[in-house]
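A.B. asks: coords please:
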Amino acid sequence: MGQLVIPSGSKVYIDTVVAIYSVEWNAEYFELLQPLWLKFQSEEIELISSELILMETLVLPVKNEDSLLINAYEELLLSEPMQLIPIDQSILRRAANLRATNSIKTPDAIHAATAMSVNCDLFITNDKGFRNLDNLPVVILSEVLAS
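C.D. replies: Next up is the predicted model:
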C-alpha cells in the first residue's frame, strides 16, 4: 500500500469522494487518507473545496433521511478551518472553458476550475479524468494505494 504524501504548508483541494471516503469510513481508502486529516487538524495544511461538495455529499443522506450522516458531513464541511469556495462567474467561465476543451462533466469542471482559481498545490481525487487537465496537480487515490 502506498502512502499519501502531503507537504506541510500545502493548499490541498479535496474532491467530493475524499469527504465521502472519510466520513463514511471507506474500508479501502480510510487509512490512506489519515495523513491528510491529521495535517489538517494540526493546521499544517489548508483544505479547500468548492461549495458544490456540500450538495454532492448530502444527496444520499438526505434521500435516505440519515440525519447522523447529514450532521457528520455538515460538521466537517462547514467547520471554520475548511475553506469552501463560492461558485462565482469567473469559476463558471473557467469551468465552461474546461468543458469545451476536455471531456469532463459539469461538476468536475466546476471542481477543477475552483482548484485552479485558488492555485492549489494538490488536487486529491479518485477520478482519473482529472489527470488530463493542465495546471492541476492531481493525486489519484487508487494509484497511490497501488504504489
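
A.B. asks: CA atoms for contacts and neighbours, from now on please.
C.D. replies: Fine.

A.B. asks: give the contact list for residue 45.
C.D. replies: Listed by CA atoms under 8 Å, 6 or more residues apart in numbering, the contact set of residue 45 reads 7-12, 39.

A.B. asks: three-state assignment of the residue of the chain positioned farthest from its centre?
C.D. replies: Within the chain, residue 65 marks the point farthest from the mean C-alpha position, 23.8 Å out by CA atoms, centre = their mean. Recorded secondary structure, residue 65: coil (DSSP: H, G, I helix; E, B strand; the rest coil).

A.B. asks: now the other sequence, so there's something to compare against:
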Amino acid sequence: MWERYRDRPIYLDSNIIIYAIEQGSRSTQTMYEMLSAIDADVLRVVTSELTIAEVMPKPISLNSPDHLAKYELFFSPSSPILTLPVSREILLASCHVQAELGIKPMDAIHVATAMAAGCDYFLTEDHRLGRSIAGDLKWLQLSEFS
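C.D. replies: Now for the predicted structure:
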C-alpha cells in the first residue's frame, strides 16, 4: 500500500501522529502499516517541531507516562521521522502561505515546513486544511488507505 510513495516524501500533520500514537482510532491498521513502512525505509516522512508542541500537552496534562514515552520515542533523534525545526525561513515562508491560502498560522507553518522539506504529499485528517492545500503539495487522507 505504501510502496507507491517510496522516494516521495510525505508530511505528517499533528492529527496523524496522534492517531499513530493513541492506537484507538478507526485507522489503527492503516497507522500500523504506515509505521511499519517507515521503519522498513519504504516511506520517508517529515513533520515539524511545532508538532511536538501540539501533541504532547495532552498526555502531560493527563499524567500518562506510557503515551508520553511513545511520543518522546517518536520524536527522538534516532527516529526515522524527520522532524524539522521551526526556523526563521520557515516562519517567513509560512507568512506567504497564510496570505495565499487564508489558513491559520499554525497550519501555515506545517505547510511551509512540508514545502521546505520537498514533500510531495501532506497527510492530514483536517479537511478544511486539506481542501486549502494547492499546487505541488497534494492532500492525502487516511480514508484513501483504509
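
A.B. asks: ChimeraX command to pick out the buried ones of the contacts of residue 45 of the first structure?
C.D. replies: Buried members of these, defined by 16 or more other CA atoms under 10 Å, are picked up in ChimeraX with:
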select :11,12,39
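
A.B. asks: ok, so of the contacts of residue 45 of the first structure, who is nearest residue 99 of the first structure?
C.D. replies: residue 12 (22.6 Å; CA to CA).

A.B. asks: tell me how far the equivalent of that closest one over in the second structure lies from residue 113 of the second structure.
C.D. replies: With TM-score structural alignment as the criterion, the equivalent of residue 12 of the first structure in the second structure is residue 10. With distances taken as CA to CA, to the nearest Å, residue 10 of the second structure is found 11 Å from residue 113 of the second structure.

A.B. asks: so who does residue 3 of the first structure touch?
C.D. replies: Residue 3 of the first structure sits next to 32, 144-145 when contact means CA under 8 Å, 6+ apart.

A.B. asks: which of those fall in helices?
C.D. replies: Residues of the contacts of residue 3 of the first structure located in helices (DSSP state H): 144-145.

A.B. asks: residue 28 of the first structure versus whatever residue of the first structure lines up with residue 52 of the second structure, what's the distance?
C.D. replies: Mapped onto the first structure by TM-score structural alignment, residue 52 of the second structure lines up with residue 54. Using CA to CA, residue 54 of the first structure is found at 23 Å from residue 28 of the first structure.

A.B. asks: neighbour count: these two, which is higher?
C.D. replies: For residue 54 of the first structure and residue 28, the more surrounded residue by other CA atoms under 10 Å is residue 54, and the numbers stand at 19 against 11.

A.B. asks: residues touching residue 84 of the second structure, list them.
C.D. replies: 46-49, 113.

A.B. asks: which one (most neighbours) among those residues?
C.D. replies: Neighbour counts for the contacts of residue 84 of the second structure peak at residue 113, which has 28 neighbours (criterion: other CA under 10 Å).

A.B. asks: helix or strand for it, which one?
C.D. replies: Here residue 113 of the second structure, judged by DSSP states H and E, is contained in helix 105-116.
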